[in-house]
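A.B. asks: With the input below, show me the fold.
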Amino acid sequence: MTHDSIPMARSAVLDGFEITARSFGLDPGGLLRTARIPDASLRDADLPIPTASVITLLEQASAAAGTPSFGLLMAQARAISVLGPVALLMREQPDLRGALSSLTRLGWAQAEGLESSLEDDGETTILSFSLSPGLPHPANQTIELTIAAIVRLLRHFLGPDWSPQMLTFSHRRPADIGPYARFLGIMPVFRLERNSIVMLTTDLNRPIEHADPAFGRQLERLVESTVRQRGAARSQQVSDAIRRMLPTGDCSAPRIADMFGIDRRTLHRWLAAEGQSFSQLLDQTRAALCLQYRSEGSHSLTEIAQLLGFSSLSAYSRWRRIRESSTC
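C.D. replies: Next up is the predicted model:
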């Protein structure tokens, strides 16, 4: 991630949001639009969305639902695979120590701006979570969702009977604490210095059954590659977003700006600083994908037109004629 880039998250972090929102009679689409997150985020797990927008969305959903445990409910509704390659990498480590080490080193590939650290004094180990400066506060729902999801993942690795020694949150204790013991299996302690999962150090040596360390090393290279891509220039981040949004038919400069939590003018300033424009990136991305799809030979012209975000085959044909020098 570049110094001045906006922290982004995989849209997979919204897994469980729609079903949880609907369980309270809320409109998921309306909440997403208020937080300036595209509806496609619920269908494409790898769409980049601003971490700040995710935090805002969950706080607004919690308020609209009238429950302080919205994040906990989301954690219960989501799939274990939501962490994507990071969860798979953790799963293939020989023991819990290796799994947590992978999480603290590469977990930000899932959500930039959400940081984790591991402290071990020989008897007790503390896995702590915090948000980067500049992200919205409060972020109670995001923190609770994260800790609940990790506790659930660790139980998946070590068995349903495993339990942490303590869970701590820095925010105020809510009036209704019933869901915490029910969903987490332990009552957290509130208003402490950090947000953390406290466990015995001996837990770190517990093996993860059926792990394949060799496969884990391959996954680690994949995740590290993802991390390097996250460090790309803003123009590359925009190109990646265009590539994701083209098949939806709604790939415009305002829509892409919304994905990054900025307005259209800011998007243009971003790109101009790198000698690019949105129209150039859109055209370049379409050209590259056009060449790819045509070389594959598995798509009809109508399908290619749709994949490139054109409203009709004739619009696609006109674009190809205009690009006389294109390899398409």
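
A.B. asks: From here on, just use CA atoms for contacts and neighbour counts.
C.D. replies: Fine.

A.B. asks: Show me which residues of stretch 127-136 are buried.
C.D. replies: 127-131, 135 (16 or more other C-alpha atoms under 10 Å).

A.B. asks: Take these and keep only those in strands.
C.D. replies: 127-131 (DSSP state E).

A.B. asks: Quick check: which element contains Glu193?
C.D. replies: Element membership for Glu193, per DSSP states H and E: none, as it lies in no helix or strand.

A.B. asks: Now do it against Gly185, distance only.
C.D. replies: For Glu193, the distance to Gly185 (C-alpha to C-alpha, to the nearest Å) stands at 22 Å.

A.B. asks: Tell me the one of the buried residues of stretch 127-136 nearest Gln237?
C.D. replies: Of all the buried residues of stretch 127-136, Gln237 sits closest to Leu135, with 19.4 Å by C-alpha to C-alpha.

A.B. asks: Tell me the spacing between the closest one and Arg217.
C.D. replies: In terms of C-alpha to C-alpha, Leu135 sits 33 Å off from Arg217.

A.B. asks: Here is the second sequence; please produce its structure so I can put it next to the first one:
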Amino acid sequence: MNPTYEIRSGTLAGFNTLVPQLGGSPARLLAAVGLPVDCVRRPDILIPLATLVDLLNLCVCELNCSDFGLRLAEMQGLRMLGVLGKLLLGEENLDAALGASHRYMVLHNQADHWRLAEGNGCLIARRVSHSDGAKGSEQYSELALGAACRLFRELAGEDIRPRQVHLRHSPLSPPQRYHEYFEAEVLFAQEYDCLVFEVELLQRPLKAPSESLVQYFEEFTRALLLEHRGDVAGQVHTLILQTLGAQQHSLAQVAQLVDTPVRTLQRHLRAAGTSFKQLLLEARMETARWHLRASNIGIGLLSASLGYTDTSAFSKAFRTVHGRSPLQWRKQQR
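C.D. replies: Got it, this is the predicted structure:
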């Protein structure tokens, strides 16, 4: 039986804005593929990749928009990272910010992840798909590459241009549309999807965020916390899940996000019968189980993305909680 790959609903950031601009109803389109109407406002809902693919293709047909994936990508960038996007604004340079966003994408998507490599003066951001050959997934591929390119620009400057863009499939829109979006040479029918940049970009400092972006993250964080109003443990657990890729899981960081003094937050957690350390472990194990059930992610990559110093530390923690190693647990689930 083929695994059911899932992706978090944050990948639909901008959907409720774009669809009305094209004359459509977001609620009707979401309902047509069986998704809850509020999933766009709740970035942690799990969506089967096949359902997301169906939604994108339905939008193409219903809205007569062959470049829907690219249009949606244009509205994403940092916003698709949720609370983590807020933390990235404080990173020193593009290299550090990309490292954190890469780990976030690894942890929040079972269907694929990104592999960053340097060579011959280039930075190659390659999309590694676990569901190669999935029927009709070309719009999703364009959304993924388009959003990644948008992320580079929103972090470090609108003047950033890839050297080249590689797509595995044939063009879905006129080739000129791809050149307009990426402002680079776009090659089709390639071995894999990737973006190629000048390696010097990694040392570029991050640009100052716009006022609208800062306001977006403030409102996003408040809305997330309101979902767990009165439940401090639930709030902290949610924030840890949202920021796992940052690997800065300190009580001080979370206290800042909930606008509460560290000692006060510690006291509230003790009163709730838990601790920051326990909630961090639970969030890591929850995410690990989610991947081990379905994705083909390597244990080493999963371990590093969760913030463990090495694979053995992750395996020891997992065995303590579940009574068996990650590989044994995965085999049992399969």
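
A.B. asks: follow-up on the earlier one: Glu193 and Gly185 of the first structure: who's more crowded?
C.D. replies: Regarding Glu193 of the first structure and Gly185, a neighbour count based on other C-alpha atoms under 10 Å identifies Gly185 as having more, with 14 against 10.

A.B. asks: And that one, what's its match in the second structure?
C.D. replies: Taking TM-score structural alignment, the alignment pairs Gly185 of the first structure with Glu183 from the second structure.

A.B. asks: how many other residues sit next to Leu206 of the second structure?
C.D. replies: Applying other C-alpha under 10 Å, we find 23 other residues in the vicinity of Leu206 of the second structure.

A.B. asks: Report the contact partners of it.
C.D. replies: Contacts for Leu206 of the second structure (C-alpha atoms under 8 Å, 6 or more residues apart in numbering) come out as 89, 91-94, 155-157.

A.B. asks: same question, His268 of the second structure
C.D. replies: Applying C-alpha under 8 Å, 6+ apart, we find His268 of the second structure in contact with Val232.

A.B. asks: The alignment partner in the second structure of Ala63 of the first structure and Thr17 of the second structure: what is the separation?
C.D. replies: Using TM-score structural alignment, the equivalent of Ala63 of the first structure in the second structure is Cys61. Cys61 of the second structure is 18 Å from Thr17 of the second structure, where distance means C-alpha to C-alpha.

A.B. asks: Which strands or helices does the helix or strand harbouring His268 of the first structure pack on?
C.D. replies: Taking DSSP H and E as the definition, one finds His268 of the first structure inside helix 264-272. Applying 3 or more C-alpha pairs under 8 Å, 6 or more residues apart in numbering; DSSP states H and E, one finds that helix 264-272 of the first structure contacts helix 234-245, helix 253-259.

A.B. asks: Indicate which one of those helices is closest to Ser314 of the first structure.
C.D. replies: Using C-alpha to C-alpha, the nearest of those to Ser314 of the first structure is helix 234-245, at 20.5 Å.

A.B. asks: so Trp270 of the first structure touches Arg234, yeah?
C.D. replies: Yes - taking C-alpha atoms under 8 Å as the definition, Trp270 of the first structure is a contact partner of Arg234 at 6.9 Å.

A.B. asks: related to what we said a few turns ago, now do the helix holding His268 of the first structure: everything it contacts.
C.D. replies: Contacts for helix 264-272 of the first structure (C-alpha under 8 Å, 6+ apart): 234-235, 253-254, 257, 277-278.

A.B. asks: Leu42 of the first structure: which of these is nearest?
C.D. replies: The shortest gap between Leu42 of the first structure and any of the contacts of helix 264-272 of the first structure belongs to Ala257, at 18.1 Å (C-alpha to C-alpha).

A.B. asks: and that closest one, how many residues sit next to it?
C.D. replies: Neighbours of Ala257 of the first structure (other C-alpha under 10 Å): 19.

A.B. asks: same thing with Met74 of the first structure?
C.D. replies: 27.

A.B. asks: cool, and Leu204 of the first structure?
C.D. replies: Other residues near Leu204 of the first structure come to 17 when the count uses other C-alpha under 10 Å.

A.B. asks: how close does the counterpart of it in the second structure sit to Ala147 of the second structure?
C.D. replies: When the second structure is aligned by TM-score structural alignment, Leu204 of the first structure is paired with Leu202. Here the distance between Leu202 of the second structure and Ala147 of the second structure works out to 18 Å (C-alpha to C-alpha).

A.B. asks: Equivalent analysis for Val128 of the second structure, please.
C.D. replies: Distance from Val128 of the second structure to Ala147 of the second structure, by C-alpha to C-alpha: 15 Å.

A.B. asks: All the strands of the second structure, residue numbers only.
C.D. replies: Counting by DSSP E, the strands of the second structure are 6-8, 46-48, 112-119, 122-129, 164-166, 185-187, 194-198.

A.B. asks: Report the angle between the third one and strand 122-129.
C.D. replies: Direction vectors for strand 112-119 of the second structure and strand 122-129, defined by axes from the mean of the first three to the mean of the last three C-alpha atoms, to 10 degrees, enclose an angle of 160 degrees.

A.B. asks: residues in the first structure matched by strand 112-119 of the second structure, start to end?
C.D. replies: The aligned range for strand 112-119 of the second structure is 114-121, by TM-score structural alignment.

A.B. asks: try the second one
C.D. replies: On the first structure, the counterpart of strand 46-48 of the second structure by TM-score structural alignment is residues 48-50.

A.B. asks: just how off-centre is the matching stretch within its chain?
C.D. replies: The chain centre lies 7 Å from the centre of stretch 48-50 of the first structure; the measure is C-alpha atoms, centre = their mean, to the nearest Å.

A.B. asks: how far apart are it and its match in the second structure?
C.D. replies: Following superposition, stretch 48-50 of the first structure is found to deviate from the second structure by 2.0 Å on average (mean C-alpha distance after the TM-score superposition for the first structure).

A.B. asks: Now do that stretch: everything it contacts.
C.D. replies: 6-11, 37, 41, 241, 259-261.

A.B. asks: ok, now stretch 137-145 of the first structure?
C.D. replies: Applying C-alpha under 8 Å, 6+ apart, the contact partners of stretch 137-145 of the first structure are 54-56, 58-59, 62, 68-72, 74-75, 129-130, 171, 195.

A.B. asks: I appreciate the help and will end here.
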